[in-house]
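Participant: Provided below for reference: sequence and predicted model.
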Amino acid sequence: MSGYPFSAVVGHDDLRLSLLLNSVHPGIGGVLVRGEKGTAKSTIVRALAALLPEASVVAGCRFSCDPERPDPHCPDGPHTDFDDDTRPARLVELPVGATEDRLIGSLDLERALTEGVRAYQPGLLAAAHRGVLYVDEVNLLHDHLVDLLLDAAAMGRAHVEREGVSVSHAASFLLVGTMNPEEGELRPQLLDRFGLTVEVRASRDVPTRTEVIRRRLAFEADPAGFAERWSDADAELATRIVAARKALPEVSLPDSELRRIAAVCAAFDVDGMRADLVLARTAVAHAAWRGAERVEESDVEVAARLALPHRRRRDPFDEPGIEQDQLDQAMKDAAEEADREPDPDPGPDGPGGGAPEPGDGPTGPAQGPQNAEAPPTPSGGQAPATPDPAFRARQLEIAGVGEGAPGRRSRSRAGSGRALRASTSQGSGIHLVGTLTAAAPYQRDRGRTGAGLIVRAGDVRKAVREGRESNLVLFLVDASGSMAARKRMSAVTGAVVSLLRDAYQRRDKVGLVTFRGSSAELALPPTSSVEAAVARLRDLRTGGRTPLADGLLRARKTLAVERLRDPRRRALLVVVTDGRATVAVSRDAVGDAMRAAAMIAAEGTASVVVDCESGPVRLGLAGKLTAALGGTGLRLEELSADSVAGVVRAARAA
């Protein structure tokens, strides 16, 4: 079946341009495509492979060595006397659930068993060399695979040291990832490795949506005929890619445009120098794409629009993207820098005097929340308190060993990842080296005379893998009048934002239950989108009475539902309160709260109580709540990892 033609895609101009520019200049660093489901993200990426020129390779080389520059360390080398060959450009897909062996390669089991030799079987990184590595739902990729991708992307090589095999091979590829932000954000380290990023949304224009439907139905009715109708347009793009590649070395980048690039990056206060380099490469590629001999201001503006949105985020919970008026202002300010004569004796900040003063250009509005208008105050509650600055939160961990989804919080028995040891009873999958080692001493007794090992059932060893899992972290936040002193609520909100940031970094699901007035509410059902939790928290209204028991019961109900949906994911309940209760089901508000806490404890839920009580007179009710929950108690000031060292483990084990 023919694939959907690249030229037939309706709209998504920035996405198509980003992919084409990376095809012209692979050094840009790839594309991250963010967008809602059903917006043809995967369709466009898969269609790109048909436009890429064929690759010239060393015949028979499994690692796609370039005949003009063969890798001297290629495992299939040395390549001294060889034939050339050509093959179509490859688009290699990395599944989210792939194993480490599948990505970087492993021991060749067939040769190990039949010939008794250690041989390397290449993985997806080798297959993607000089091609495209595509990761759909890249934000859901397991952390151990992300680490391997980061190493390969940084060095352009893959290093394999495992199972008695030591191999290094070239792994230079165009990395393209797609993701739905509703399912969670990407790790900052991997996010920064993508050269360009594009937000994709379905058009709200009726004629555009009509044309999308018309073309898709025509493709499904006759894929080959539809592809044929668009073949000339695709061929024209393919020819233009080849021409732009050839012209790329001849495109000049004037000093004035270099200063413009540096000024724009400084204005948006991006970290490091990678953004400047990506902007420069993208601007040169754009100039080559339009057939120009030198980079101009319009090339820099296009590059900034595509390369800066994911780099201007100062915090994981800042909204991604750049408003057009911010970019216009940055380009206007940068024009002065571009027109300035270079300093013959540049200071430590380089030509042009460095970044603008704080507040100049787009730096102010790019910071986001502090410039927004305060939301109106609804009846029945005080306006949200401005959170105190976030800090690095100490690690909260569930005791015991679980079997949940891969993450970075608690210990787990992992079904994938690095094998710690071989076992005859525990573990999952075959431990190859352990199995072969167990069988090797008995080959003579078993009558082996030729190549290949004789393996019996008793020789089989399983791989015991232990990693880290993500958890469900359910926040139960007291928003009542007893907590609503402005200064204290700001500190509480800042602390919870810090814990949410920690949950984001550890790949947890999070939920938010608040209680105030006469009842509790599930402000945010458990989700992988931690940003949504931060947004709800920043809109939190305070004041009124304290229905602590109702909050605990709502949290218990939420945990029970999630336990049915995902029984393997362990939960951690984080209660943020001063322990006071003023709303009772019976006549004893505190007693109701303790009984609700005991019910949660009886179900084995791990918990941490953050005591927010302050002032000279303290009732110690949060401590009693901690005992009833059977969890761990912390004071608000003890949440910072900088002030208190160590890991807080909840009392309950799996």
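Facilitator: Okay, I see it. Owing to the predicted nature of the structure, the values given are computational and were not obtained by experimental measurement. Numbers count the residues shown, from 1 in each chain.

Participant: use CA for all of it now, contacts and neighbours both
Facilitator: Noted.

Participant: quick check, H159 in a helix?
Facilitator: No: using DSSP: H, G, I helix; E, B strand; the rest coil, the assignment for H159 is strand, not a helix.

Participant: The closest residue to it other than its chain neighbours: which element?
Facilitator: Once flanking residues are discounted, H159 sits nearest to S168: 4.5 Å by C-alpha to C-alpha, 6 or more residues apart in numbering. S168 belongs to strand 165-170 when elements are defined using DSSP states H and E.

Participant: Pasting the second one now:
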Amino acid sequence: MPDRPAARHHYPFTAVVGLDTLKLALILNAVSPRTGGVLIRGEKGTAKSTIVRALAALLPPVAVVPGCRFSCDPAAPDPGCPDGPHGDDPGASVRPARLAELPVGATEDRLTGSLDLERALTEGVKAFEPGLLAAAHRGVLYVDEVNLLHDHLVDLLLDAAALGTCYVERDAVSVRHAARFMLVGTMNPEEGELRPQLLDRFGLTVEVAASRDPGERAEVVRRRLAFEDDPEGFAARWAAEENDLAARIAAARDRLRAVELPDAALRRISAVCAAFDVDGMRADLITAHAAMAHAAWRGGTQVTADDIRQAARLALPHRRRRDPFDAPGLDESELDTLLQDPDLDPEPDPDGPAGRGPDGGPDGGRDPGAADPEDGLSGGSDDGTEPHPDSGPDAGPDLDPSPGPGGNGRTPEPAPGDPAPAGGQAGRHGETTGDQDLGQRAAQAGEPYRVRALTVPGLGAGAPGRRSRARTPSGRVSGFRLPEGRIAAPHLTATLRAAAPHQRARGRTGPGLVLRRDDLREAVREGREGNLVLFVVDASGSMAARRRMGAVKGAVLSLLLDAYQRRDKIGLVTFRGTRAELALPPTSSVEAGAARLRALPTGGRTPLAAGLRRAADVLRAERLRDPARRPLLVVVTDGRATAGSPADLRGAAALLRDVAAVVVDCESGPVRLGLAGGLARLLGGEAVRLEELAAGSLRDLVRERRKAA
């Protein structure tokens, strides 16, 4: 990758208004790459990309071996460098630290590098083309919208970041090279979350949001306009601040080697991580590295409680996430309490005075009048996050006496969202005849559970995921085809078979095959794709009258959790009263879907046909935006339609006949009308009873295994 031209001016790092916590996280990683990178979460238009691109200019320049494509350090060349060996005195050239950007549409070979298999097959040589991990070595690797990357790419780059080495193992050729870089990712949570295990691989995380202060917002616009009018002049005005900050970062890097982590500080770090109930030991290690980097940054030589506090604020919030619907957060008042806890001091010396604590106070306590040598906790800082409320509210009531999801065999008290006995003349099956109850409170959702596999029939070609069968870039080889453009994965056996019959005509006289371009065959791989799961939820009075809405919401939450795990996009259409509405446009953020569902009120008539027509409109528009992603329609209803005629319902269902559909039958009680089954037949789909949605029986497990085989 060529160095950035000197004439191109990025927006200066020091000119960014506010975002002090984000600046600190980036600086700590610049001081100590062992901090593990930064994940920047925030809404669109909050200068995430701007500040990351400005960071590379602050990093100290690097000395490299001339001509080495892997940026080897002349003082200590990598003995395994593919461009080596470099000899005892390879020479040196100095260049700026690089910023390598990984686009969302990148492929695996672009990230890790690839063998030029076309040359290997036609010329008989091994040729390796380095990827972005090699370009980012000793610099910054920036991944915008990291939550939209394919999972296997995220796994590869995070493994390389953790190991400091990139391994390429394919087609009987093994290549490894150093890949130590500062990893920075940005994401908008509205577009979907990273999996928790991938979220944990980022060292630090920062939540950013646009300022609500009019004066600060005006200053942001003022500076941006000045930069756009005269980039060179604007950069020159901030050059002194940029140079001072770069010099301070370089000094902190040199000072880091002398920073001491006392045993007392290490005990505090371990106690804080244990108290916040984070998984594994990565949190302890990252917090220790970040605290040492903070000590070096402030000019200290020993880690203090304030260093630990600043490190914990950045290293722990995203590691406390337990449920996919939870938002990362950290209670800073609880953190302050833990850091001030005298029980976190070192254990008393067994040879010291009996009954005296480490601070000389009785019974191990601190003397109230004595100063804490590690005191120095700062007050509340900007960008702090509050703990997310419990994402698992109490299950809603259900009169279904059968055990299973949403039912416990007991007759519970009425749910908060259920219609009162008085308040409008009740219609058939307990449904109100008008819309007078549309303003009632929402019923609480039941606890989510694992659901049976719902898939789209056939073989798709959508974005990689985990739901339906599809042709994908990764997966098992199911066949071969003639290549179109550059070959990503050649099918060696098919290539050899195509070339073998022509060897005599091509004048072959020795060992080896004579290959031509038209002999090459490309492997066809079969894996899994993510789908668009569109939920159409009945929120009418008939659902609430049977005390079922709590169980229904729990079922839909379970399906949302399943969609999160299978990397689907989701949408939510609700219908009640006289209309249907798009409660959530198609998105990758299942958190948004869960929030809309929990706040969903019930009541009124049942415009089932309107709900189906609205779903057809949504799918038609989404097919234009993302034609490769196949939809799965999930209709959650008891099948009653009290608004509109049967002809309207048949006409609406006909609009969805080409869409894979599942109807979740919410009808309960000893007498069932079977209306949901009739709706499933109109849609050409499958009907599943609510109590059969859970994947708990042996029959369902066997059926899922057979489908996956």
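Facilitator: That came through fine. Owing to the predicted nature of the structure, the values given are computational and were not obtained by experimental measurement.

Participant: Please work out which residues of structure 2 line up with the strand holding S168 of structure 1.
Facilitator: Under TM-score structural alignment, strand 165-170 of structure 1 corresponds to residues 173-178 of structure 2.

Participant: just how off-centre is the matching stretch within its chain?
Facilitator: Relative to its parent chain, stretch 173-178 of structure 2 has a centroid offset of 28 Å by C-alpha atoms, centre = their mean, to the nearest Å.

Participant: One more: stretch 161-172 of structure 2?
Facilitator: For stretch 161-172 of structure 2, the distance to the chain centre is 23 Å (C-alpha atoms, centre = their mean).

Participant: Show me which residues of it are buried.
Facilitator: A161, A162, T165, C166, Y167, V168 (16 or more other C-alpha atoms under 10 Å).

Participant: farthest pair in those residues?
Facilitator: A162 and V168 (15.8 Å; C-alpha to C-alpha).

Participant: Is A520 of structure 1 in a helix, a strand, or coil?
Facilitator: A520 of structure 1 - assigned by three-state DSSP - is strand.

Participant: List the contacts of the match of strand 165-170 of structure 1.
Facilitator: 70, 78, 80-82, 134, 137, 164-169 (C-alpha atoms under 8 Å, 6 or more residues apart in numbering).

Participant: let's go with 6 Å and repeat that
Facilitator: C81, G164, T165, C166, Y167, V168 (C-alpha atoms under 6 Å, 6 or more residues apart in numbering).

Participant: That one vs structure 1 - mean distance after superposition?
Facilitator: Mean deviation of stretch 173-178 of structure 2 relative to structure 1 after superposition (mean C-alpha distance after the TM-score superposition for structure 1): 2.2 Å.

Participant: What distance do you get for A171 of structure 1 to L277 of structure 1?
Facilitator: Counting by C-alpha to C-alpha, to the nearest Å, the separation of A171 of structure 1 from L277 of structure 1 is 21 Å.

Participant: Neighbour count: those two, which is higher?
Facilitator: Taking neighbours as other C-alpha atoms under 10 Å, A171 of structure 1 and L277 compare with A171 leading, 25 against 16.

Participant: close enough to count as contact, the more buried one and G156?
Facilitator: Yes: with contacts counted by C-alpha atoms under 6 Å, A171 of structure 1 reaches G156, the gap being 5.1 Å.

Participant: Spatially nearest residue to the residue nearest the centre of structure 1 (excluding sequence neighbours)?
Facilitator: By C-alpha atoms, centre = their mean, structure 1 has its centre lying nearest to L186, at 1.6 Å. Sequence neighbours aside, N139 is the residue nearest to L186 of structure 1 in space, at 4.7 Å (criterion: C-alpha to C-alpha, 6+ apart).
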